[in-house]
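Novice: After the sequence you'll find the predicted model.
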Amino acid sequence: MKIFTTGETVVRRDVHRSGRVWSEQALRVVADTGEALVTACAPGAQARWPALYAKARDEGDRTVRIEAFEAMAAGEWELEPGVWQETELLLWKPPAAWFSVNAFFTAGGLRNWYVNFEHPTRRTETGFDTLDLTVDLVIDPDLSSWRWKDEDEYAHVRRLGIVTDTEHQAVDLARAQVLAMIEERTGPFADADRWAAWRWEPAWPAPRLS
């Protein structure tokens, strides 16, 4: 397995089962251990996103995201350049997990924890591949409460066949695993205060796609 060095630029790719890239995000490596690959990005980091996703964000119209999923199911989408905005992101990804734990930071500090449910990591020479499965968990900074997000989109991608029954079963198990991690303060939550104090390294330029 390729090991990445701290400060190195890597690319996270969301890859559809057809082999087509759904999105790309440039990140910098914070740490790479047997427990997890920890990466980060800051405003200005380069990305490529589906054009319909970009349109939904720019217009504030979530219904366009539904169009994007239908394009994914049909295998017909185009990517366009994007730039990460507004927040600093810290991403903790265990190698075999069906989720990643993310922390979003603003000028005021940690805004919230955010769990993406997604495919396990597949390492590449330039980073890692996964696939976001749409459903998410938003957690308060002090871990006192949480709420599920995008359950409606998750139901829709299941109807479209984007998420298979086998993947759904893996997500259900991952949901229980994440809730146990929060309750028991394990995984990144064992060091929640240390991660909450993290800040982007000022000497690092915003990461760029190769």
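Specialist: Ah, there it is. What you see is a predicted model; the values in this text were computed from it and never measured.

Novice: contacts, neighbours, all on C-alpha from now
Specialist: Will do.

Novice: which non-adjacent residue is nearest residue 31?
Specialist: residue 38 (5.1 Å; C-alpha to C-alpha, 6 or more residues apart in numbering).

Novice: What is the strand or helix carrying that neighbour packed up against?
Specialist: Secondary structure from DSSP states H and E places residue 38 in strand 37-41. For strand 37-41, the elements it packs on are strand 21-32, strand 88-93, judged by 3 or more C-alpha pairs under 8 Å, 6 or more residues apart in numbering; DSSP states H and E.

Novice: Make CSV out of the ones you listed and add mean neighbour count.
Specialist: Shown next, in CSV, are the helices and strands packed on strand 37-41 (neighbours: other C-alpha atoms under 10 Å):
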stretch, mean neighbour count
strand 21-32, 22
strand 88-93, 23
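
Novice: Reformat these as TSV; add distance to residue 189.
Specialist: Shown next, in TSV, are these (distance: least, C-alpha to C-alpha, whole Å):
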stretch	distance to residue 189
strand 21-32	16
strand 88-93	11
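
Novice: let's bring in a second one:
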Amino acid sequence: MRDTIFGRAFTEWPQRVVVDRGDELRVLLTPGTEGVGPQLWIRSMREGDPGARGRLLEAYARREWEMGAWVWQRTTRLAIMYADRYFAIAPMWDEHGEFLWWYVNFQLPFTRTADGVDTSDLHLDLIVEPDLSYHWKDEDEYALAIRLGLVPEQWQRAIEGARDEALDLVTRRAGPFGEDWRAVPG
């Protein structure tokens, strides 16, 4: 799975396909998986540098970023991606297999390639707790991405609709929010 921007990858992660329904794809990412990502992001993860995220968005806007190796750590993530929705829903578990939360990543609908699938992270996230309470994450990053021209107006309109759609699923406990996630899928 790759995240791309301006036709260039900014993350690449090998993942195991758990379910492929054509327009819905479920892929599993487990601790220890080796992938690549932007060096500024890797540095922010290692050093806890909050300013690195803004510098990374600026690097994307300039189309100048360097990639580095990264090993996925601590959590197991099952990304439920859609070919027709501007978000993915990712149930996540800790290193002991305990369900943590759903991570709703706003992104482009996935497209299939010869090597796997491509999408693009749109810099806005929603964390939904097991009790279905929720909070928005990275709204400041999303606003900066808009200002830098990384999220065109057409995508912004789609994201507004996707925000409503995701919250509707949470409220109705529908889709992945109505499934039992106590155990990590095998």
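Specialist: Happy to help now that I have it. Remember, it's a predicted structure, so these values are computed and weren't measured experimentally.

Novice: Which residue in the second structure aligns with residue 43 of the first structure?
Specialist: In the second structure, the residue matched to residue 43 of the first structure (TM-score structural alignment) is residue 31.

Novice: That should have said residue 176 of the first structure, apologies.
Specialist: By TM-score structural alignment, residue 176 of the first structure lines up with residue 164.

Novice: My read is that residue 10 of the first structure contacts residue 30, right?
Specialist: No: counting by C-alpha atoms under 8 Å, residue 10 of the first structure stays clear of residue 30, with 10.7 Å between them.

Novice: one step back: secondary structure class for the match of residue 176 of the first structure?
Specialist: helix (DSSP: H, G, I helix; E, B strand; the rest coil).

Novice: Contacts only, for it.
Specialist: For residue 164 of the second structure, the contact set (C-alpha atoms under 8 Å, 6 or more residues apart in numbering) is empty.

Novice: do you know how far it is from residue 155 of the second structure?
Specialist: 14 Å (C-alpha to C-alpha, to the nearest Å).

Novice: same thing with residue 10 of the second structure?
Specialist: Residue 10 of the second structure is 19 Å from residue 155 of the second structure, by C-alpha to C-alpha.

Novice: what's the mean distance for the strand or helix carrying residue 113 of the first structure versus the second structure?
Specialist: Using DSSP H and E, residue 113 of the first structure falls within strand 109-118. In the superposition against the second structure, strand 109-118 of the first structure averages 0.5 Å from its aligned positions (mean C-alpha distance after the TM-score superposition for the first structure).

Novice: Next, the angle from whichever helix or strand residue 157 of the second structure is part of to strand 99-107.
Specialist: In this assignment (DSSP H and E), residue 157 of the second structure forms part of helix 153-172. Helix 153-172 of the second structure and strand 99-107 are oriented at 150 degrees to each other (axes from the mean of the first three to the mean of the last three C-alpha atoms, to 10 degrees).

Novice: Look up the closest residue to the aligned residue in the first structure for residue 40 of the second structure, ignoring the ones flanking it.
Specialist: For residue 40 of the second structure, the aligned position in the first structure is residue 52, judged by TM-score structural alignment. Closest residue to residue 52 of the first structure apart from its sequence neighbours, by C-alpha to C-alpha, 6+ apart: residue 68 at 5.4 Å.

Novice: now swap in residue 55 of the second structure and tell me
Specialist: residue 40 (7.5 Å).

Novice: Now do the helices in the first structure.
Specialist: 51-59, 63-74, 151-160, 165-184, 192-196 (DSSP state H).

Novice: Need those helices in TSV (columns: distance to residue 138 of the first structure).
Specialist: Below are the helices of the first structure laid out as TSV (distance: least, C-alpha to C-alpha, whole Å):
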stretch	distance to residue 138 of the first structure
helix 51-59	19
helix 63-74	19
helix 151-160	12
helix 165-184	11
helix 192-196	15
